[in-house]
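**Q** sequence-free structure coming up:
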């Protein structure tokens, strides 16, 4: 039986989405380690081949996740959408503008929600442990 590897994210160190990616990369691959720099790349990395065990036997312990939830809340979500808006495909512009309006109003899913969803969708049940 393979031992399960645990990757620890210190939620108190998450100050925004870029910092989350840095922390996760370092947790998996050591100082300066890469594990995605955007949501799509992060999801791809969770699929394997970027430092996690090939058999998927790992856990993610996200400590002080409530602090991360605040840092990755509606304000950070709006900032990300504002940065994406100039580059978004015209077919997706109206949807992105609606999502931005919702985030600015403090409604809708946050980046924290999206990250949790990506992790739970891309890993085995019970992999994510919010502490």
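**A** Arrived safely. Nothing here was measured: the structure is a model prediction, and the numbers come from that model.
**Q** going by C-alpha atoms from here, please, whenever you check contacts or count neighbours.
**A** Will do.
**Q** so who does the residue nearest the centre of the chain touch?
**A** Centroid-nearest residue in the chain: residue 115, 3.5 Å away (criterion: Cα atoms, centre = their mean). Contacts for residue 115 (Cα atoms under 8 Å, 6 or more residues apart in numbering) come out as residue 39.
**Q** here comes the other one, which I'd like you to weigh against the first:
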């Protein structure tokens, strides 16, 4: 059986909110799996909240809204914070 996890792209306001939303989609309210691309890759590989056998789908609704929120401006803000 395939499990579907839903991300509401219209709720993505920045990178931190994205991490919260994916954590909650996979692990339920207040769910957490990490705050970086390595953690996201682990999640997508299975076994970190997702089925070990990889029988899951992530449905990213309204992805154009989240693309705007995660675009150049957010990337620059995040990089400045890391350098700062």
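**A** It's in. Just so we're clear, the structure is a prediction, and the values are computed from it rather than from any experiment.
**Q** give the aligned equivalent of residue 76 of the first structure in the second structure.
**A** Superposed on the second structure with TM-score structural alignment, residue 76 of the first structure falls opposite residue 74.
**Q** for that match, give its distance to residue 81 of the second structure.
**A** 11 Å (Cα to Cα, to the nearest Å).
**Q** ok, the two, which is more surrounded?
**A** residue 74 (15 against 9; other Cα atoms under 10 Å).
**Q** all strands for the second structure, in order.
**A** Assigned strands in the second structure, in chain order: 3-8, 56-61 (criterion: DSSP state E).
**Q** now for those, which one comes closest to residue 27 of the second structure?
**A** Taking Cα to Cα, strand 3-8 is the member of the strands of the second structure nearest to residue 27 of the second structure, at 9.5 Å.
**Q** mean offset of that closest one relative to the first structure (after superposition)
**A** Its aligned residues in the first structure lie a mean 0.4 Å from strand 3-8 of the second structure after superposition (mean Cα distance after the TM-score superposition for the first structure).
**Q** that strand maps to which residues in the first structure?
**A** The aligned range for strand 3-8 of the second structure is 5-10, by TM-score structural alignment.
**Q** coming back round to it: what count of nearby residues applies to the spatially closest residue to the match of residue 76 of the first structure that is not a sequence neighbour?
**A** What sits nearest to residue 74 of the second structure in space, not counting adjacent residues and going by Cα to Cα, 6 or more residues apart in numbering, is residue 14, at 6.4 Å. By other Cα under 10 Å, 19 other residues sit near residue 14 of the second structure.
**Q** I'd say residue 14 of the second structure and residue 72 touch.
**A** No - at 11.1 Å, residue 14 of the second structure does not count as touching residue 72 under the criterion of Cα atoms under 8 Å.
**Q** in the second structure, what residues pair with stretch 45-57 of the first structure?
**A** The aligned range for stretch 45-57 of the first structure in the second structure is 43-55, by TM-score structural alignment.
**Q** and that stretch, how far apart are its ends?
**A** First-to-last residue span, stretch 43-55 of the second structure, Cα to Cα: 12 Å.
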